[in-house]
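Asks: Provided below are the primary sequence and the corresponding predicted coordinates.
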Amino acid sequence: MKVAQKVAIVTGGGGGIGGAIADRLAEQGAKVLVADLDPDAAAAVADGINARHPGSAVAEGGDVADADQIRRIIDRAETEFGPVDLYFANAGIAGAPGLDAGNADWDLAFDVNVRAHIRAAQQLVPKWIARGEGYFVSTASAAGLLTQIGSATYAVTKHAAVSFAEWLSVTYGDDGVRVSCLCPMGVETKLMRSGENSGDPLGVAATKAVVSAGEVLQPGQVADIVLDAVDRETFLILPHESVLTMYRQKGSDYDRWLRGMRRFQSSLLEHA
């Protein structure tokens, strides 16, 4: 899909990957609503965009896991710019490490990393089917393909995010609904660094696993890759090419892969 003259919503847009995607969308001629739990962060990104591309962005603070707030954000975008063409479900949380995660931790992780995607799709997909066109971009993670050392809540919910994106594409792809799923590894964001600042050995190991597995990219690099994939309507977006190699190795010999992951985890915990 060509994004010029399109209307997009980017959640988790107050910084990191989301902020960079919002910026790139505006550069390519789209109108963007920047949504974030932190309204000041969302406003800062929108203000920066408008300084370079006047009238291209608006900001909304809100919990994008809440169906009513998603509806409010969609309504604002439609009022300001017109019907929403693209929705970037980018907001995410890292979650608690290990089995110490309680019910509240699990509920929050599922709400932000999975149900937020479902609730947005429930509101947008029927409109897109009626129009014959729309684009849903899910930010998952390489953890959704490979798993995540340290955080069970993150690994499980990112797998679920990948599965939901797959299901959307299978179910509605012939109705004009395009879907992409972003699965990066290390990207220099607050989310990536949350584990090493957790004070928990598994959390520290989680960050070390990511930064030691390959190049840590900047958000702008990832945003460029995402917009190129949207232009080509590619489902699986892998900013780190090594993830595909790892994913193939996992599928070809699961037991060997599990043994290797346990060895990798042990080496990380020794130095945590």
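Replies: Nice, I can see it.
Asks: Every contact and neighbour count from this point should use C-alpha atoms.
Replies: OK.
Asks: what about the helices in this protein?
Replies: Using DSSP state H, the helices of the chain run over residues 16-27, 39-52, 67-80, 103-110, 116-131, 143-146, 152-172, 190-193, 201-213, 219-232, 242-252, 254-270.
Asks: Check these for me and report the most buried one.
Replies: Of all those, helix 16-27 has the most neighbours on average by mean count of other Cα atoms under 10 Å, namely a mean of 25.
Asks: what's the distance between residue 27 and residue 49?
Replies: Distance of residue 27 to residue 49, given as Cα to Cα, to the nearest Å: 8 Å.
Asks: putting a second one here so we can go through both:
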Amino acid sequence: MESKPGQALDQPVISLRGATASLGSRPVLRGIDLTVRSGEVVALLGANGSGKSTAVRAVVGQVPLSDGALSLFGTDFKRFRDWSRIGYVPQRTTAASGVPATVREVVSAGRLARTRFGFLRKADKAAVERALDLVDMGSHADASVNALSGGQHQRVLIARALAGEPELLIMDEPMAGVDLANQEVLANALRSQVAAGTTVLLVLHELGPLEPLIDRAVVLRDGCVTHDGPPPEALGQHALPGHDHVHPHSAHDAEPLRTGLLS
């Protein structure tokens, strides 16, 4: 039976146990355990090729597990259907798709899972406007997404996820390639969501302006968990337990959105 909002704070929202997965013939996850509880903000850190993006893609169903167990909100993954409870921001995509669309139209797509027959009610439109304001894109709502900067694209994608008012927000390197000004806007938006009780799992290159929000850091190396606990103290932007440097993961980790999470 699926858990509902208001249950105990220690209720696991994500539970991965002994998870293994491969990309092609290459093993990427080698029996990892990952638990994210209600209300937590967990950063998934690690070097290039460590498996952190593969781990979050496994959580949202883009990468099948070859072994191990996954449950979401207390429900076995194979039976989980309530994708409207999850907001997902993938890595290195843009809001533009070649099809003319305004910022508001793109963000509105994030609300569709909560609508009937794709019709936005007053409450849905209000949620879209709140999401736009959270990422400081309200003044660009009628602009074409094809005219946005890279940082603005990222803000629109995050607003799309927030428009669905998710209980769990999963973001894959939301700060990658984003300048400091846009990073601060995104950090403020995330701070607001955390204050409202949203559970967050982040893949990060470095903690940066999100550091004050992080409850736990899980560090991967070669598909194994090498640290699960308080965020490492930053002696520099690459200070992580278990290795000397952290770099963005390789392009093979980028995949299209799961169909169930497009809306």
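Replies: Happy to help now that I have it. The structure displayed is predicted, hence computed values, not measured ones.
Asks: what's the TM between chain one and chain two?
Replies: Once superposed, chain against chain, the TM-score is 0.34 (TM-score structural alignment, normalised by the length of the second structure); 132 aligned residues with a Cα RMSD of 5.2 Å.
Asks: contacting residues around residue 162 of the first structure?
Replies: 138, 140, 144, 145, 181 (Cα atoms under 8 Å, 6 or more residues apart in numbering).
Asks: Any chance of JSON lines for these, columns distance to residue 60 of the first structure?
Replies: Formatted as JSON lines, those follow (distance: Cα to Cα, whole Å):
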{"residue": "138", "distance to residue 60 of the first structure": "19"}
{"residue": "140", "distance to residue 60 of the first structure": "22"}
{"residue": "144", "distance to residue 60 of the first structure": "28"}
{"residue": "145", "distance to residue 60 of the first structure": "31"}
{"residue": "181", "distance to residue 60 of the first structure": "24"}
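Asks: Looking at these, which is nearest residue 159 of the first structure?
Replies: residue 144 (3.8 Å; Cα to Cα).
Asks: doesn't residue 164 make contact with the closest one?
Replies: No. If you go by Cα atoms under 8 Å, residue 144 of the first structure and residue 164 don't touch, sitting 11.1 Å apart.
Asks: Quick one: closest of the helices of the first structure to residue 7 of the first structure.
Replies: Across the helices of the first structure, closest to residue 7 of the first structure is helix 67-80 (Cα to Cα), at 7.6 Å.
Asks: Excluding sequence neighbours, find me the nearest residue to residue 192 of the second structure.
Replies: The spatially closest residue to residue 192 of the second structure, leaving aside those adjacent along the chain, is residue 134, at 7.9 Å (Cα to Cα, 6 or more residues apart in numbering).
Asks: Look up how far residue 159 of the second structure lies from residue 170 of the second structure.
Replies: From residue 170 of the second structure to residue 159 of the second structure the distance is 13 Å (Cα to Cα).
Asks: and what of residue 183 of the second structure?
Replies: 14 Å.
Asks: So which of these two has more stuff around it?
Replies: Per other Cα atoms under 10 Å, whichever of residue 183 of the second structure and residue 159 has more neighbours is residue 159, with 33 against 21.
Asks: which ones are touching the more buried one?
Replies: 107, 128, 131, 132, 134, 135.
Asks: Check which helix or strand it maps to.
Replies: Taking DSSP states H and E as the definition, residue 159 of the second structure sits inside helix 150-163.
Asks: After that helix, which helix or strand is next?
Replies: Counting by DSSP H and E, what follows helix 150-163 of the second structure is strand 168-172.
Asks: which helices and strands does that next one pack with?
Replies: helix 52-59, strand 86-89, strand 199-203 (3 or more Cα pairs under 8 Å, 6 or more residues apart in numbering; DSSP states H and E).
Asks: Go again with 10 Å.
Replies: strand 41-46, helix 52-59, strand 86-89, helix 150-163, helix 180-195, strand 199-203 (3 or more Cα pairs under 10 Å, 6 or more residues apart in numbering; DSSP states H and E).
Asks: and the fifth one with strand 199-203, angle?
Replies: Orientation check (axes from the mean of the first three to the mean of the last three Cα atoms, to 10 degrees): helix 180-195 of the second structure against strand 199-203 gives 150 degrees.
Asks: tell me which residues in helix 180-195 of the second structure are buried?
Replies: 182, 183, 184, 185, 186, 187, 188, 189, 190, 191, 193, 194 (16 or more other Cα atoms under 10 Å).
Asks: between those, which is closest to residue 32 of the second structure?
Replies: The closest of the buried residues of helix 180-195 of the second structure, once distances to residue 32 of the second structure are taken by Cα to Cα, is residue 194, at 25.7 Å.
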